[in-house]
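>>> Provided below for reference: sequence and predicted model.
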Amino acid sequence: MTQNNIPKSPVSLLGLGAMGAALARTWLAAGHPLTVWNRTPARAEALAAEGAKVADSAAAAVAAGGLVVVCLLDDESVGSALDGVDLVGKDLVNLTTTTPAQARARASWAEERGARYLDGGIMAVPPMIGVPEAGGYVFYSGSRELFEMRRTVLAVPVGTEYVGEDPGFAALHDVALLSAMYGMFAGVAHAFALVRRADVDPVAFAPLLADFLSAMAPSVHRTAAQLKSGDYTTGVVSNLAMQVAGTPTFLATAEGEGVSAELLRPYFELMRRRLDTGSGQEDLTGVVDLLLR
């Protein structure tokens, strides 16, 4: 039997929003028998025309196969959709965005109902699904045995990254990376605001900003090494005392350009607090410890 003749694993997919529909189409294109369900049935019509079987209920979709992928709005939607549904013997993969605590609770909930459980955090937007060169992937956590068993079919739409047996780890990694992204976006917004009223072409400014951020990104490795060792003075390029001394310039520039410093002030305050309690020869890594409650 050739590789092309090996039967493809059936998939049952609950949720056909933009992400769910993108996932569905990649499984269909790869030849996987697909059963879909959506609370709003009209969203399934296009997929039916492409070869998907449309279930009239979540229970019917779950019953159609052993692998059940859920991609709904939130954790409450998952509980509502699967309320009373027989999950015994099913492999439940939850790609719904949740908190780590919700993921752990949902894993226990699924196991109590006789299902094996994987939680997933999607690090991609719908246009990246089915496009390997786009670099998207999904964090998975929970049963390693289940992940290894289902890895091939889960990797059809987008890459996979297993991060541990703790069911909450996928959500934790997801939110951690996205939090860093929003912090970057905050800095980008402030940078563009500073040049907004000046005779600076934002299109010409953009590559300068992107290249600088790319050059700064590898510093995360130094931060990680310092956190692991506990020595925040190793490999320091610009120490905390020097950086704190420079913060008035950033605040004065914002004031002079008529730009609010509200995106910068909280971080600058943390830097100053760390200087008051730590060593001026440290890196900025000590700020991490101030955030722990």
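Nice, thanks for sending it over. Numbers count the residues shown, from 1 in each chain.

>>> from here on, contacts and neighbour counts on C-alpha atoms
Will do.

>>> where along the chain do the helices fall?
Assigned by DSSP state H, the helices in the chain fall at 18-29, 45-49, 58-63, 75-81, 100-112, 144-154, 169-196, 202-216, 219-229, 240-256, 265-277, 286-291.

>>> Determine the number of other residues adjacent to residue 45.
12 (other C-alpha atoms under 10 Å).

>>> Likewise for the one 3 residues further on?
The burial metric for residue 48, expressed as a neighbour count using other C-alpha under 10 Å, is 14.

>>> repeat for the one 4 residues further on
The number of residues packed near residue 52 is 22, by other C-alpha under 10 Å.

>>> show me the contacts for the residue lying closest to it once chain neighbours are set aside.
With sequence-adjacent residues excluded and distances taken as C-alpha to C-alpha, 6 or more residues apart in numbering, residue 52 is closest to residue 34, at 5.1 Å. By C-alpha atoms under 8 Å, 6 or more residues apart in numbering, residue 34 lies in contact with 10-13, 24, 27-28, 51-53.

>>> deepest of the helices of the chain, which one?
Mean neighbour count (mean count of other C-alpha atoms under 10 Å) peaks for helix 58-63 among the helices of the chain, with a mean of 21.

>>> Could you export the helices of the chain as TSV, including distance to residue 89?
TSV is the format used below for the helices of the chain (distance: least, C-alpha to C-alpha, whole Å):
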stretch	distance to residue 89
helix 18-29	22
helix 45-49	27
helix 58-63	10
helix 75-81	18
helix 100-112	10
helix 144-154	12
helix 169-196	23
helix 202-216	46
helix 219-229	41
helix 240-256	55
helix 265-277	49
helix 286-291	42
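
>>> Which of the ones you listed sits closest to residue 121?
helix 169-196 (5.3 Å; C-alpha to C-alpha).

>>> distance between the closest one and the chain's centre?
Put simply, helix 169-196 sits 12 Å off its chain's centre (C-alpha atoms, centre = their mean, to the nearest Å).

>>> Second structure follows, compare the two:
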Amino acid sequence: MNDENDAPVAVIGLGLMGQALAGTFLKAGHPTTVWNRTTSKAGRLVAAGARLAPTVGDALRAGSVTIICLTDYQAVHELLGATDAELDGTTLINLTSGDSTQAREAARWAEQRGARYLDGAIMAIPSVIGTAEAVILHSGPQPDFEAHESTLAALGTVTYLGADHGLASLYDVAGLAMMWSVLNAWLQGTALLRTAGVDAATYAPFAQQIAAGVAGWLPGYAEQIDSGSYPAEVSALETDARAMAHLIEESEAVGVNAELPRLIKAMADRSIAAGHGGEQYPVLIEEFARPRND
């Protein structure tokens, strides 16, 4: 890590997240330059010691690293492509939300113009930026990450994923899939128990216990997926499918929506029909990996 704690940084884009990023750099002692199309959004930061760049080009020249946090990748291309700012020799870290294809295309675009480029994803809300709770993912050339790791560490828990610029975006959506799946399962259970007068607060500790227990299975299940072998060490998929049917029946009997368990059972039924009923649950990766057009 080559950076000093007072390395200058620039932040382009001052939405709620961009303001949180810039404010955190300021608090950590980094000379911070900011730019935003609507300059009024920089007022609080300027009052706290930030420098407002008159142009995007000026912002790019101001820091040892430039953080970009805009609405989408199209906005990034429109902003940097429309300016006469020189990108050659700059280091760009793009924390704009997008997909892995956009990240790889942005990396090629930036590198063709002589810039060093890292793509990133912020797994946090603005209020926790600057704490360990803020997980910020980075992907791209490792030397470029390591050169600025100590500066980036001011923002939270920074993680390097690999040289593929698309990895941060993929990890981002994979994390969202986990989040929504856990929450949706909890809501399904909560809806079931409310029919018997059990409130969400009473059910939540039990749900936490189950979620933590299932999380403990993941490393072993990952070994099965990576090896392509799914011996039924705990339960066969056909047994799980019978439990899914019970969940569907119970949901319908008490008047609770059964769409989610029906979806998962349909995937299990296809896997069983393909001859995988005697294998363990992770064999469903074959269904998740196969696109459905109907």
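Happy to help now that I have it. All values derive from a computational prediction rather than experimental measurement.

>>> Trace the residue nearest to residue 52 of structure 1 over to structure 2, please.
Correspondence of residue 34 of structure 1 to structure 2, assessed by TM-score structural alignment: residue 32.

>>> Quick check: that match vs residue 95 of structure 2, distance?
17 Å (C-alpha to C-alpha, to the nearest Å).

>>> Same question for residue 43 of structure 2.
Taking C-alpha to C-alpha, one finds residue 43 of structure 2 at 22 Å from residue 95 of structure 2.

>>> now do residue 27 of structure 2
As judged by C-alpha to C-alpha, residue 27 of structure 2 and residue 95 of structure 2 stand 20 Å apart.

>>> same question, residue 233 of structure 2
42 Å.

>>> So for these two, which residue has more residues nearby?
Each of residue 233 of structure 2 and residue 95 has its neighbours counted (other C-alpha under 10 Å); residue 95 has more, 25 against 8.

>>> quick one: contacts for the closest residue to that one other than its chain neighbours?
Closest residue in space to residue 95 of structure 2, ignoring its immediate chain neighbours: residue 120 at 4.7 Å, by C-alpha to C-alpha, 6+ apart. By C-alpha under 8 Å, 6+ apart, the residues touching residue 120 of structure 2 are 93-96, 136-139, 168-169.

>>> please redo it, this time with the cut-off set to 10 Å
Counting by C-alpha atoms under 10 Å, 6 or more residues apart in numbering, residue 120 of structure 2 makes contact with 67-69, 93-98, 103, 136-140, 158-161, 165-169, 171-172.

>>> closest one to residue 131 of structure 1 among the helices of structure 1?
Nearest to residue 131 of structure 1 among the helices of structure 1 is helix 18-29 (9.4 Å), distances taken as C-alpha to C-alpha.

>>> Residue 49 of structure 2 against residue 31, yeah?
Yes - between residue 49 of structure 2 and residue 31 there is a contact under C-alpha atoms under 10 Å: 8.2 Å.

>>> Those two: which is more packed in?
Taking other C-alpha under 10 Å, residue 49 of structure 2 and residue 31 do not tie; residue 31 has more neighbours (20 against 14).

>>> Let me know the distance separating the more buried one from residue 218 of structure 2.
Per C-alpha to C-alpha, residue 31 of structure 2 is found 43 Å from residue 218 of structure 2.

>>> How about residue 175 of structure 2?
In this view, residue 175 of structure 2 and residue 218 of structure 2 are 14 Å apart by C-alpha to C-alpha.

>>> And for residue 22 of structure 2?
Residue 22 of structure 2 sits 37 Å away from residue 218 of structure 2, going by C-alpha to C-alpha.

>>> what do you get for residue 133 of structure 2?
Plainly put, residue 133 of structure 2 is 22 Å away from residue 218 of structure 2 if you go by C-alpha to C-alpha.

>>> ok, now residue 258 of structure 2?
Distance, residue 258 of structure 2 to residue 218 of structure 2, by C-alpha to C-alpha: 26 Å.

>>> And for the residue sitting nearest the centre point of structure 1, nearest residue in space, chain neighbours not counted?
Nearest to the mean C-alpha position of structure 1, counting by C-alpha atoms, centre = their mean, stands residue 174 at 3.2 Å. Distances taken as C-alpha to C-alpha, 6+ apart put residue 121 closest to residue 174 of structure 1, at 5.4 Å, once the chain neighbours are dropped.

>>> could you give the angle of the strand ranked longest in structure 2 to helix 16-27?
Of all segments of type strand in structure 2, defined using DSSP state E, the longest is strand 116-123. Interaxial angle of strand 116-123 of structure 2 relative to helix 16-27 (axes from the mean of the first three to the mean of the last three C-alpha atoms, to 10 degrees): 110 degrees.

>>> relative orientation of strand 116-123 of structure 2 and helix 142-152 in degrees?
Going by the same axes, to 10 degrees, strand 116-123 of structure 2 makes 50 degrees with helix 142-152.

>>> If I take strand 116-123 of structure 2 and helix 100-112, what angle do their directions form?
With the same axes, to 10 degrees applied, the angle from strand 116-123 of structure 2 to helix 100-112 works out at 150 degrees.

>>> Quick check: the gap between the aligned residue in structure 2 for residue 63 of structure 1 and residue 96 of structure 2.
The alignment partner of residue 63 of structure 1 in structure 2, by TM-score structural alignment, is residue 61. Distance of residue 61 of structure 2 to residue 96 of structure 2, given as C-alpha to C-alpha: 20 Å.

>>> Pull the contacting residues for the residue of structure 2 most remote from its centre.
Centroid-distance maximum for structure 2: residue 253 at 37.4 Å, with C-alpha atoms, centre = their mean. Listed by C-alpha under 10 Å, 6+ apart, the contact partners of residue 253 of structure 2 are residue 247.

>>> Tell me the residue in structure 1 aligned with it.
Using TM-score structural alignment, residue 253 of structure 2 sits opposite residue 256 in structure 1.

>>> Quick check: chain neighbours aside, which residue is closest to residue 48 of structure 1?
Using C-alpha to C-alpha, 6+ apart, the closest residue to residue 48 of structure 1 is residue 54 (6.4 Å).

>>> residues touching the one you found, list them.
Applying C-alpha under 10 Å, 6+ apart, the residues near residue 54 of structure 1 are 12-13, 34-38, 41, 44-45, 47-48, 60-61.

>>> And it, how close does it get to residue 162 of structure 1?
Distance, residue 54 of structure 1 to residue 162 of structure 1, using C-alpha to C-alpha: 30 Å.

>>> burial count for residue 37 of structure 2?
Residue 37 of structure 2 has 14 neighbours, counted by other C-alpha under 10 Å.

>>> Alright, that wraps it up for me.
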